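J.: no sequence on this one, just coordinates:
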């Protein structure tokens, strides 16, 4: 698994390149801030969100979308870019079509037609401006969606992959499930399936669903499967004889579950208590449940732990000098593994951030005892989306330095806290998601609760700022029949989850909208674990 990195971190790295030409002298942090401000002024951080009319489509459909291009930590509509590039990409990463759309006051509109000659499968829409190319493709708008057969809505299918050992050989088990449009299992149904690798059919077989609509397919996890891009294609015949095809991508790097550990601030330091986050993923890249314990080199248990949402969790550890630590892990199927924790450094600093309540943040910098014998100066910077929120020098004459900051100083979204040494080199970094009551409030009302087919519906929309004062806005509305196009709210990519979360992070985020379905301790803890990993 690739560690997520914030786009804000990319901004600072770019500033360090500028600072390489700045003389090191007293007031170094002031020079860093000045260089940072010049860089952000000349390199605006744009983001793109596409509001699409449906969560998935059928061949022959037209994909309609409205584009929002924002800039800065306050997510205002951008006047910087006048053109938006939107690409339609198939599951083989082949470019199907590119649009260059005009952007007026941060807004644009467009559409793609899914030609009948295209194949079913998972497609992507990617969108970006020329300014966004400075940060790289990881920060483009990128959404994956399913495209099925016309009239094939009566067959709903999904797959989960598991890794197993059979006769001392590794296999990948595909657990397929089929339901009709009413949600009832398609049981006792003969289904043909094909394994296709690098556009070649490797083999074709038949199997039958059980009473729950389930079917199991075993794939040899050999060099052929891992050597290229592949997918599993299944064919179902409906009661009226029509053929419905469903395809499921097979990950090229199918392997055992992965577990990684991430010390808060980036480094473990001997005799300094640190929070260590972890992320456990299965063969399909999704989080999985684990439990386990940390032991030292003598096998003595130090602390136990277990994962929560999306295979993530965290625990506290105070590494002792000269000791090595590893995690003994038990997976849901009772298989076990041992994973070494990152080695602790003999000397160093640990940056920790705590959200004490709804109003304030506590920043704590802890130094190892040896570093306080020769006191020096550190720099601490807090920023969000290129907007500098806080900057200060810290003296290392004491082991713990604490700073309290009001949350209201930050916009809602990801904030980055970075600790610098006396040379203005970054030595520790922590990103935190901050919630504030700074969003527009929107109320929608209709004259009545239900309408007849083709009856005119008038919608009244009211938008206010957080204090209740009326505010102007630009909106888009997608209307769908949820009985025919069901959606899972946690899986969706909304303007909140995209602009405030995924657009600032590099790497796959599982169920991004989960973190915006409520504001409670469970979700906020899961969100902080996401920031730590």
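T.: On my side now, so go ahead. The structure presented is a predicted model; accordingly, all values stated were derived computationally and were not measured.

J.: only C-alpha atoms from now on, for both contacts and neighbour counts.
T.: Will do.

J.: buried residues, the lengthiest helix in the chain. List them.
T.: In the chain, taking DSSP state H as the definition, the longest helix is helix 28-42. Counting neighbours by 16 or more other CA atoms under 10 Å, one finds that the buried residues in helix 28-42 are 28-29, 31-32, 35-37, 39-40.

J.: and which of the residues you listed is nearest residue 193?
T.: Residue 193 lies nearest to residue 40 out of those, by CA to CA, at 52.6 Å.

J.: so how far is residue 98 from the nearest residue to that closest one once chain neighbours are set aside?
T.: Excluding its sequence neighbours, the residue lying closest to residue 40 (CA to CA, 6 or more residues apart in numbering) is residue 386, at 6.0 Å. Noted for residue 386: a distance of 30 Å to residue 98, by CA to CA, to the nearest Å.

J.: more neighbours: these two, which one.
T.: Higher neighbour count among residue 386 and residue 98: residue 386, with 24 against 15, using other CA atoms under 10 Å.

J.: pasting the second one now:
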């Protein structure tokens, strides 16, 4: 039989082409499958990072859909776990998130001892993925009764170390290798040097390098694998000698030129002669991707060809960190390199300050983005409470893809940093790998086992057996949270409310009705189903063990509270003037009772006010799940005293739980008669009569329906206020001039913020946020105000 070599060659070509095509399709499918599900990234701006333990700690959070780079409108539940410097959990919060933003904070007190605390933000949905997508912010809390030593800005010289990062992970023999150098201390603080040297085994100087403020540098080396190379750094404070990693006889390295005109990126894959025998005529695929967005090109090393150049249009690449991978015919990764692509310009933000009356400033903010949601902290010029400069851009575009995130990200995106692009190049060179490993992309796609939690779930039952022929439903009402939900009661007397958005410790009303909508007053039991969302990863808290150094800084000592009466604190500024005494409206019919007229200066919870001024013990009993009001002189141990009879607008309140969320700002007058003389139907220990201000509805307080306190609900946002500082020096070092978590730029692209000037010559402004179309906004500026 005659063999047709032409047909055989054609068949081989078709088979080879089919394999290559299928390989590219397989790689593309693997990437798209791995990143199919939406992922969340979180960034949280704190008003500062060092606090005295009588201050308010405040923050604003931003959630981005990582696949779309838009505010994540589907996320509602963000968990916060707070750890101390022993990695012990000290507090948890559930934070309500809407349109990709949330707010929160803590009123600090003496329970927070001095030390570092780690605020860990995450969602239950993040547990579905192999990579840690959560966010951690470190803050320091100071006890004002103890001397405070400010952290030195000098590196810890005793712990300085050198790390090396050859491009693509290997130093390959006889080709030009770019080798990254990272010089840091035990705090991961970068160390800048102006000269480092590379020597061979004969002490011959081969090349030199320097490092920037972040401790990153690089040099080029064409090695001989028969040589050993050392790096020496010798300065006034350092004397380090470190061996370079061993030279590999063969392998692939990836280089690139990211500075060509016309938005062209040139990627060079190179090897040596030994590597050529391994890779020659092999069908390799260069994969360039961020998340599921990918570009693939197939290439081959031809005879005697040790370099291959491939070009890409950068406008087709995603903004931020991308990964370049070389994949072989067996779908194995041969080489990897990170690259930062910057296709979008940073939004322009204009900040202007002008003086207004009473030593105040008006800060005008203009932005060329579309509708934006921002948070702004304004600090005194000498404030020492910014220990690291993070940014929303650095978190979302840079750290979200790094195996070892950068401590400080703002310098990489500060337009005033003239070397920022080179700094980014060095930062991503000095990374071992992308956080998304090819082995996981290839063999371990996400399996969705953790739901995206939405609100909380409340379940309960009716104690009395209901008529099976009737259709009963139950209503859940929270006036404070504007919640009105209905649920059917099943044949087992059970009911469920899903996706309920109420604050923790809220008293909610439960009302049962039949098919004719007639209220029934049978006993109702209810509780929140606790789905404590724990994080599957251990939070990345690095408790650094640094060698002791001599602290040359003088300790800062706080003045004793109340000693310096000449200082006017920010929350003590009051407009004084003559005013007429307000007449008590309901005094005549309560002439046997002690009267309290609520003024504009009174604020807080009604029960707290009653405990402070009314002579009662108030609170919430976990034993019977209800509010109590007791005489302060009653038997606390046996708790035998009855509660006083309470009226609101002369209607008796049968369920004291309704008082739990009553704000004193809603009340006009209170009359307390501990003897009960003013009570026409005495059933308790005295009477308390509450009269609400005009316009306040009292219908809910008259209901006799069931109520219970919500546990494990959403943490309420704090009303931020400045803490008292005894001296101007204390305030200038630690205080906050203004914190604005709800700043929105709408159609006119501007807004204004009022802030105290407080005799500042310069103010520090920290601004973070995003626009509705996903533009990230970050500014840290110093603005002169002395001449205003």
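T.: Perfect, I can see it now. Everything quoted here is computed from the prediction, not taken from an experiment.

J.: one step back: and the buried residues of helix 28-42 of structure 1 as TSV, adding distance to residue 362 of structure 1?
T.: Converted to TSV, those look like this (distance: CA to CA, whole Å):
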residue	distance to residue 362 of structure 1
28	25
29	21
31	26
32	23
35	27
36	24
37	25
39	28
40	26
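
J.: which of the residues you listed lies closest to residue 511 of structure 1?
T.: Distance to residue 511 of structure 1, by CA to CA, is smallest for residue 40 among the buried residues of helix 28-42 of structure 1, at 30.8 Å.

J.: return the residue of structure 2 aligned against that closest one.
T.: Superposed on structure 2 with TM-score structural alignment, residue 40 of structure 1 falls opposite residue 35.

J.: wait, isn't that match in contact with residue 289?
T.: No. Counting by CA atoms under 8 Å, residue 35 of structure 2 stays clear of residue 289, with 11.0 Å between them.

J.: tell me the buried residues in stretch 257-277 of structure 2?
T.: By 16+ other CA under 10 Å, the buried positions in stretch 257-277 of structure 2 come out as 258, 265-267, 269-273, 275-276.

J.: and residue 397 of structure 1, that one's in a strand?
T.: No. Under the criterion used here (DSSP: H, G, I helix; E, B strand; the rest coil), residue 397 of structure 1 is coil, not part of a strand.

J.: for it, give me its contacts.
T.: Neighbouring residues of residue 397 of structure 1 by CA atoms under 8 Å, 6 or more residues apart in numbering: 372-376.

J.: how about the nearest residue to residue 235 of structure 1, chain neighbours excluded?
T.: residue 245 (4.6 Å).

J.: tell me the helices and strands packed up against the strand or helix carrying that neighbour.
T.: Assigned by DSSP states H and E, residue 245 of structure 1 falls within strand 243-250. Counting by 3 or more CA pairs under 8 Å, 6 or more residues apart in numbering; DSSP states H and E, the packing neighbours recorded for strand 243-250 of structure 1 are strand 121-128, strand 156-166, strand 230-237.

J.: please produce TSV containing these, extended by distance to residue 510 of structure 1.
T.: Shown next, in TSV, are these (distance: least, CA to CA, whole Å):
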stretch	distance to residue 510 of structure 1
strand 121-128	16
strand 156-166	15
strand 230-237	21
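
J.: many thanks, have a good one.
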